[in-house]
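Novice: following is a predicted model, sequence given first.
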Amino acid sequence: MSSIFGIILTVICVFGGYMLAGGKLEIILHSLPYEMMIIGGAAIGAFACGNDMHTIKSTGKDILAVFKGPKWKKSDYQDLLCLMHELVRISKESPVKVEEHIENPEESALFQQYPRILASTQFVELICDTIRSMLMNFDDVYQVEELLDKQLEGMKEEALHGSHALQNMADALPALGIVAAVLGVIKTMASIDKPPEVLGGMIGGALVGTFLGVFLAYSLVGPFANKVKSIREQEHYFYALIREVLVSSLHKNETQIAIEVARRSAPKHQRPSFTSIEEALKELRKVAA
């Protein structure tokens, strides 16, 4: 919602201020389709040329995320902590029983209680693979911590590909605006025999290209890149909770303490309260009973 408000405010202030200062929109509106074709087409073409198909598709999802916000909500943080509590508790009581959940999570009654988490294949694999490694006597705290750090770092880097691609586009847009302006000047110079008022309009139209390149770079694409980066980094905290729970558990802490360590590492505005976690776990035990 804030992104839509920001775009509307930017457009109103920029073009409203221009009109209040005595500027006329006719010349901008006349040149806009052609300049956008040159600048936008070159930017999209360069974007497609410089990125693989996976990055292109993920960037499309990133742009939607700018308006939708982070995927994981406060309720998901609570669900994750409850899920990890049960998995850690079961693994301590009976490694055989926890294998029933991690070997086939789609059919696990425990995982099925959290459909949003279960729907994220990459996330479920991270949980199951790490617990599976722990059950294979790969339980050295520092080994598990290093393993998770590397995997989480790779996931974060992959998630930020779209942000990097958008930022590269934003960096290129001012130069592409100059390209459009130069083409407009070439067109003007070819009509040097025209009256001054005609030449003035043509030069003004050429300068629209420079304006659009800078405007799009710093008022739209650049902020989009920053917002995508912020969203993906915030979502990364959700994945990092797994590391906090499992590493704390390997330090021989009680399950409840491991969950509390992870809960406190969650972002403040997404962090569930201690009481809400306790109540959710009580409900979970009632269902299991």
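Specialist: Cool, got the structure.
Novice: all contacts plus neighbour counts: C-alpha atoms, from now on.
Specialist: Noted.
Novice: number of nearby residues for Pro183?
Specialist: Actually, residue 183 is Leu rather than Pro. For Leu183, the neighbour count with other Cα atoms under 10 Å is 16.
Novice: mind checking the SS state of it?
Specialist: Leu183 falls in the helix class when you classify it by DSSP: H, G, I helix; E, B strand; the rest coil.
Novice: helices of this structure, residue ranges please.
Specialist: Ranges of helices in the chain, per DSSP state H, are 2-20, 25-50, 53-68, 74-93, 95-102, 109-112, 115-118, 121-135, 141-159, 161-189, 196-216, 222-250, 255-265, 274-288.
Novice: any idea of the angle the last one forms with helix 74-93?
Specialist: Okay, so that is helix 274-288. Relative orientation of helix 274-288 and helix 74-93, computed by axes from the mean of the first three to the mean of the last three Cα atoms, to 10 degrees: 60 degrees.
Novice: what's next to helix 274-288, contact-wise?
Specialist: With Cα atoms under 8 Å, 6 or more residues apart in numbering as the test, helix 274-288 has contacts from 78, 81-82, 260.
Novice: how distant is that helix from the center of its chain?
Specialist: The chain centroid and the centroid of helix 274-288 are separated by 31 Å under Cα atoms, centre = their mean, to the nearest Å.
Novice: now swap in the fourth one and tell me
Specialist: The gap between where helix 74-93 is centred and where its chain is centred comes out at 25 Å by Cα atoms, centre = their mean.
Novice: returning to that earlier point: ranking the contacts of helix 274-288 by neighbours, who comes first?
Specialist: Result: Leu81 is most packed of those (other Cα under 10 Å), 24 neighbours.
Novice: what separation do you get for that one and Cys49?
Specialist: From Leu81 across to Cys49, the span is 42 Å (Cα to Cα, to the nearest Å).
Novice: Gly162: how many residues sit nearby?
Specialist: 26.
Novice: what sits against the residue nearest to it when sequence neighbours are not counted?
Specialist: Using Cα to Cα, 6 or more residues apart in numbering and skipping the chain neighbours, the partner closest in space to Gly162 is Thr59 (4.4 Å). Thr59 is in contact with 161-163, 165-166, counting by Cα under 8 Å, 6+ apart.
Novice: structure two is appended below for comparative analysis:
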Amino acid sequence: MISLIGILIVFLTVFGGYMAAGGKLGIIIKSLPYEFTMIAGAAIGAFVLSNHTSGAKHTLKDIKKVFKGPHWQPGDYHDLLCLLFELIHLGRQNAVAQEEHIEMPESSAIFGRYPRILADYDAVEMICDTLRSASMNYDDPHQVEEVLEKRLEAQMHHAMHSTHALQTVADGLPALGIVAAVLGVIKTMSSIDQPPEILGKMIGGALVGTFLGVFLAYGIVGPFATRLKSVVEEDQNFYALIREVLVANLFNHATNICIEVGRQNAPGHVRPSFGDLESSLKSLKQAAE
């Protein structure tokens, strides 16, 4: 909703200010279809040219995040900590029983209690792979921590592809607007024998190209890229929390301490309160006994 409000404000202030200053929309409306076709078409073509098929699909799919916001909500962080508590607690009591859950998470009763997390391939794989590594009795937990760090970096690099692609388009739009404007000037020069009032309209139409390129770059596509980047970075905190808890587990801290490390590393606006989380963990512990 906030993104739609932002777009509305951009259009109202730009075109409202133009009309309030005495500008007339007629010449813009008349030139818009042709200028927009040239600029948007060239931008789309450049986007397709600079991205492989999966990257282009990934970007188009991610655009909806601008309006939907982060995938992971405060309740998901609470559920994640509860899930990790159950798995770690079980593993310290019965490693064989834990193995059944991490080898087949799709049929696990523990994972099944948290369907939103179970539906996320990256989160489930990260949890299961790390717990599987812990069961191998690594001599150096720092080695697993380094592997997790590299995994998160690779995941972040992939997730940021869309925002880089959109920003590249935004960076190119002003230049494409100039291309459209130059073509309009060329057209105008070919009609130099026309009266001044006709030439004025033709030059005005050409300048619509420059306006449109700059407007789309800094009013629409650029902010889309910035918003998408913030959403991706916020969602990445979810996976960083997994790393913090599982690394603490590798150092054999008490289970509750591992979970508290994760809770305190969660961003403030999604961090579960200590009391609520402690109550949930007590209930889980009692149910397991």
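Specialist: That came in fine, so what should we check first? Model, not experiment: these values are computed from the prediction.
Novice: circling back to that earlier point, among the contacts of Thr59 of structure 1, the buried ones, what's the PyMOL command?
Specialist: Typed into PyMOL, the line below selects the buried ones among the contacts of Thr59 of structure 1, using 16 or more other Cα atoms under 10 Å:
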select buried, resi 161+162+163+165+166
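Novice: save the contacts of Thr59 of structure 1 as a markdown table, and put in distance to Ser3 of structure 1 too.
Specialist: A markdown table is the format used below for these (distance: Cα to Cα, whole Å):
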| residue | distance to Ser3 of structure 1 |
| --- | --- |
| His161 | 21 |
| Gly162 | 17 |
| Ser163 | 16 |
| Ala165 | 19 |
| Leu166 | 16 |
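Novice: out of the contacts of Thr59 of structure 1, which one sits closest to Ile231 of structure 1?
Specialist: Comparing those against Ile231 of structure 1 with Cα to Cα picks out Ser163 as the nearest, at 9.9 Å.
Novice: how close does Val147 of structure 2 sit to Asp129 of structure 2?
Specialist: Plainly put, Val147 of structure 2 is 11 Å away from Asp129 of structure 2 if you go by Cα to Cα.
Novice: and Asp140 of structure 1, how many neighbours?
Specialist: Neighbours of Asp140 of structure 1 under the rule other Cα under 10 Å: 12.
Novice: same check, this time on the one 10 residues further on
Specialist: As a burial measure, Lys150 of structure 1 scores 12 neighbours (other Cα under 10 Å).
Novice: cool, Glu35 of structure 2 as well?
Specialist: Neighbours of Glu35 of structure 2 under the rule other Cα under 10 Å: 27.
Novice: ok, now which ones touch the residue sitting nearest the centre point of structure 2?
Specialist: Residue closest to the average C-alpha location in structure 2 (Cα atoms, centre = their mean): Val232, at 3.0 Å. Contacts here follow Cα under 8 Å, 6+ apart; on that basis Val232 of structure 2 touches 70, 156, 159-160.
Novice: mapped onto structure 1, which of these hold?
Specialist: On the basis of both residues aligned by TM-score structural alignment, their matches' Cα atoms under 8 Å, what survives of the contacts of Val232 of structure 2 in structure 1 is 70, 156, 159-160.
Novice: what about the closest residue to Lys156 of structure 1 other than its chain neighbours, how many residues nearby?
Specialist: Excluding its sequence neighbours, the residue lying closest to Lys156 of structure 1 (Cα to Cα, 6+ apart) is His236, at 6.5 Å. By other Cα under 10 Å, 17 other residues sit near His236 of structure 1.
Novice: what's the counterpart of His236 of structure 1 in structure 2?
Specialist: Structural alignment (TM-score structural alignment) places His236 of structure 1 against Gln236 in structure 2.
Novice: I'd guessed its match sits against Met156; true?
Specialist: Yes. Taking contacts as Cα atoms under 8 Å, Gln236 of structure 2 lies within contact range of Met156: 7.1 Å.
Novice: hey, what's in contact with both of the two?
Specialist: Counting by Cα under 8 Å, 6+ apart, Gln236 of structure 2 and Met156 have no common neighbour.
Novice: name all residues that make contact with Phe224 of structure 2.
Specialist: 63, 66, 166.
Novice: nearest to Ser31 of structure 2 among those residues?
Specialist: Using Cα to Cα, Leu166 comes nearest to Ser31 of structure 2 of those, at 25.4 Å.
Novice: name the nearest residue to the closest one, ignoring sequence neighbours.
Specialist: Per Cα to Cα, 6+ apart, closest to Leu166 of structure 2 is Ala225, 5.4 Å.
Novice: from what I can see that neighbour touches Thr163, true?
Specialist: Yes. Contact criterion Cα under 8 Å: Ala225 of structure 2 and Thr163 qualify, at 4.7 Å.
Novice: how near is the residue of structure 1 positioned farthest from its centre to Lys187 of structure 1?
Specialist: In structure 1, the greatest distance from the average C-alpha position (Cα atoms, centre = their mean) is reached by Asp193, at 52.8 Å. Separation of Asp193 of structure 1 from Lys187 of structure 1 (Cα to Cα): 12 Å.
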